[in-house]
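Undergrad: Here is a sequence together with a model predicted from it:
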Amino acid sequence: MASPQPGDTPSVDCYWHQWQALIRSGEVLWAAVTRRVAKVTDLAPAEWRVLDMIGCTGSMRISDVAELTQIGMSTVSRQVNKLIDQGYLQVCDEQPEDGRQKWVRLTAEGRAELTPIQQARDGAVRELMMDQMSPSEWSSLCASFERFRLRAEQELAED
């Protein structure tokens, strides 16, 4: 196969091994993060992701949680109901604009459960990623992934 020339757009085939390494790195990093978080909670990763998403916004519709976490609606509904039963979430009554949508928010118990989860997750990200890069490398990586996200959202919106 000929080497790419200046101005050529490299094919994905040309970088297949790099792509595979990137995917594998993401999987291993996620496993390390979830292992650290598992030391501070009995919640499953999908459950603490739901708790985290709601905790960051105050209150959310379940459909928005599913969209933002990329977890299926039926799975999110089950998780939300389980988290309500455990006392970590409560249904919001003050969202009257659409009675068909269920809005939820953290309880005090939910906030107490979420705080060490966020600390463990953030510590793992800092140690495993941020500390391995210069601030400019980290900024560049984040900017690149933001571009990727925006392009992927554009494609998803086209369907």
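TA: Received the coordinates, thanks. Residues are numbered from 1 along each chain as shown.

Undergrad: CA atoms for contacts and neighbours, from now on please.
TA: Fine.

Undergrad: Give me the distance between the residue nearest the centre of the chain and Val80.
TA: Centroid-nearest residue in the chain: Thr69, 5.4 Å away (criterion: C-alpha atoms, centre = their mean). Distance from Thr69 to Val80, counting by C-alpha to C-alpha, to the nearest Å: 13 Å.

Undergrad: what sits in contact with each of those two?
TA: Val50 (C-alpha atoms under 8 Å, 6 or more residues apart in numbering).

Undergrad: and here's the other structure:
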Amino acid sequence: MNEQESAAWLGLITVCQLLPAALDSQLKQDSGMTHFEFFVLSVLRFAPEQTMRMTALAETTSSTLPRLSHVCSRLEKRGLADRFPCPEDGRATNVRLTPEGRSALVRAMPGHLATARRLVIDALSPEQLDALAQVTEVIRGRLDGDGQPARATPFG
């Protein structure tokens, strides 16, 4: 890599390491949940009937089924989500956001958004935000494997 490429790559890797830990720390302190749990609950909130098949939820959250199953077990124990057999396919399992899960998500949102604003949004000019959105769209398209803009999630 040349100097420009190296600086960009190391900057990206550093942010990818530091940002999740900062988001986890804030959410754990304020809401008792991890950033991944928050993400799972957010995806469910925007799903039809706030319910998804576990396989679709794993795909949407870029998770493995074993990791997602472990997280859903923790969410179930806290009453934030529940799992049940899929009515269309008895071999599949659905996961649903509970009213308690929706309330926990709503309570967690202000602190999470304030942290995102403090760490990223407010640190950048409008032009830098546009550039960041363009750059991350290109990278997401490559990571999704089809080279196309990534499908929308609750966060973009």
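TA: Structure received. Just so you know, these numbers come straight off a predicted model, no measurement behind them.

Undergrad: Overlay the chains and give the TM-score.
TA: After superposition, the two chains reach a TM-score of 0.79 (TM-score structural alignment, normalised by the length of structure 2), with 143 aligned residues with a C-alpha RMSD of 2.1 Å.

Undergrad: rewinding a little: can you find the partner of the residue nearest to the centre of structure 1 in structure 2?
TA: Matched across to structure 2, Thr69 of structure 1 falls on Thr61, judged by TM-score structural alignment.

Undergrad: Surely that match is in contact with Phe39?
TA: Yes: using C-alpha atoms under 8 Å, Thr61 of structure 2 is in contact with Phe39, at 7.5 Å.

Undergrad: Next secondary structure after the longest helix out of those in structure 2?
TA: Longest helix in structure 2 by number of residues (criterion: DSSP state H): helix 3-31. Following the chain from helix 3-31 of structure 2 toward its C-terminal end, the next helix or strand by DSSP states H and E is helix 35-46.

Undergrad: what residues does the following helix or strand past that next one touch?
TA: For helix 35-46 of structure 2, the succeeding helix or strand toward the C-terminus, using DSSP H and E, is strand 51-53. Residues from elsewhere that reach strand 51-53 of structure 2 (C-alpha under 8 Å, 6+ apart): Leu44, Cys86, Ala92, Thr93, Asn94, Val95, Arg96, Leu97.

Undergrad: Show me how to select, in PyMOL, the buried members of those.
TA: Here the buried members of the contacts of strand 51-53 of structure 2 are turned into a PyMOL selection, burial being counted by 16 or more other C-alpha atoms under 10 Å:
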select buried, resi 44+93+94+95+96+97
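
Undergrad: taking the contacts of strand 51-53 of structure 2 one by one, which sit in helices?
TA: Those of those lying in helices (DSSP H): Leu44.

Undergrad: from the contacts of strand 51-53 of structure 2, which is closest to Pro126 of structure 2?
TA: Leu44 (30.4 Å; C-alpha to C-alpha).

Undergrad: contacting residues for the closest one?
TA: Leu44 of structure 2 neighbours (C-alpha under 8 Å, 6+ apart): Gln50, Thr51, Met52, Arg96, Leu97.

Undergrad: repeat for Arg91 of structure 2
TA: Pro85.

Undergrad: any idea what it aligns with in structure 1?
TA: Under the alignment (TM-score structural alignment), Arg91 of structure 2 pairs with Arg100 in structure 1.

Undergrad: For Ser63 of structure 1, see how far away that match is.
TA: 11 Å.

Undergrad: Same question for Pro116 of structure 1.
TA: If you go by C-alpha to C-alpha, the gap between Pro116 of structure 1 and Ser63 of structure 1 works out to 26 Å.

Undergrad: Distance of Ala56 of structure 2 relative to Leu19 of structure 2?
TA: Distance from Ala56 of structure 2 to Leu19 of structure 2, by C-alpha to C-alpha: 26 Å.

Undergrad: Just list the residues touching Pro45 of structure 1, thanks.
TA: Thr34.

Undergrad: Map it across to structure 2 for me.
TA: Under TM-score structural alignment, Pro45 of structure 1 pairs with His35 in structure 2.

Undergrad: distance of its match from Asp89 of structure 2?
TA: Distance from His35 of structure 2 to Asp89 of structure 2, by C-alpha to C-alpha: 30 Å.

Undergrad: From the rest of the structure, what touches stretch 9-27 of structure 2?
TA: Against stretch 9-27 of structure 2 from outside (C-alpha under 8 Å, 6+ apart): Met33, Thr34, His35, Ala108, Gly111, His112, Thr115, Ala116.
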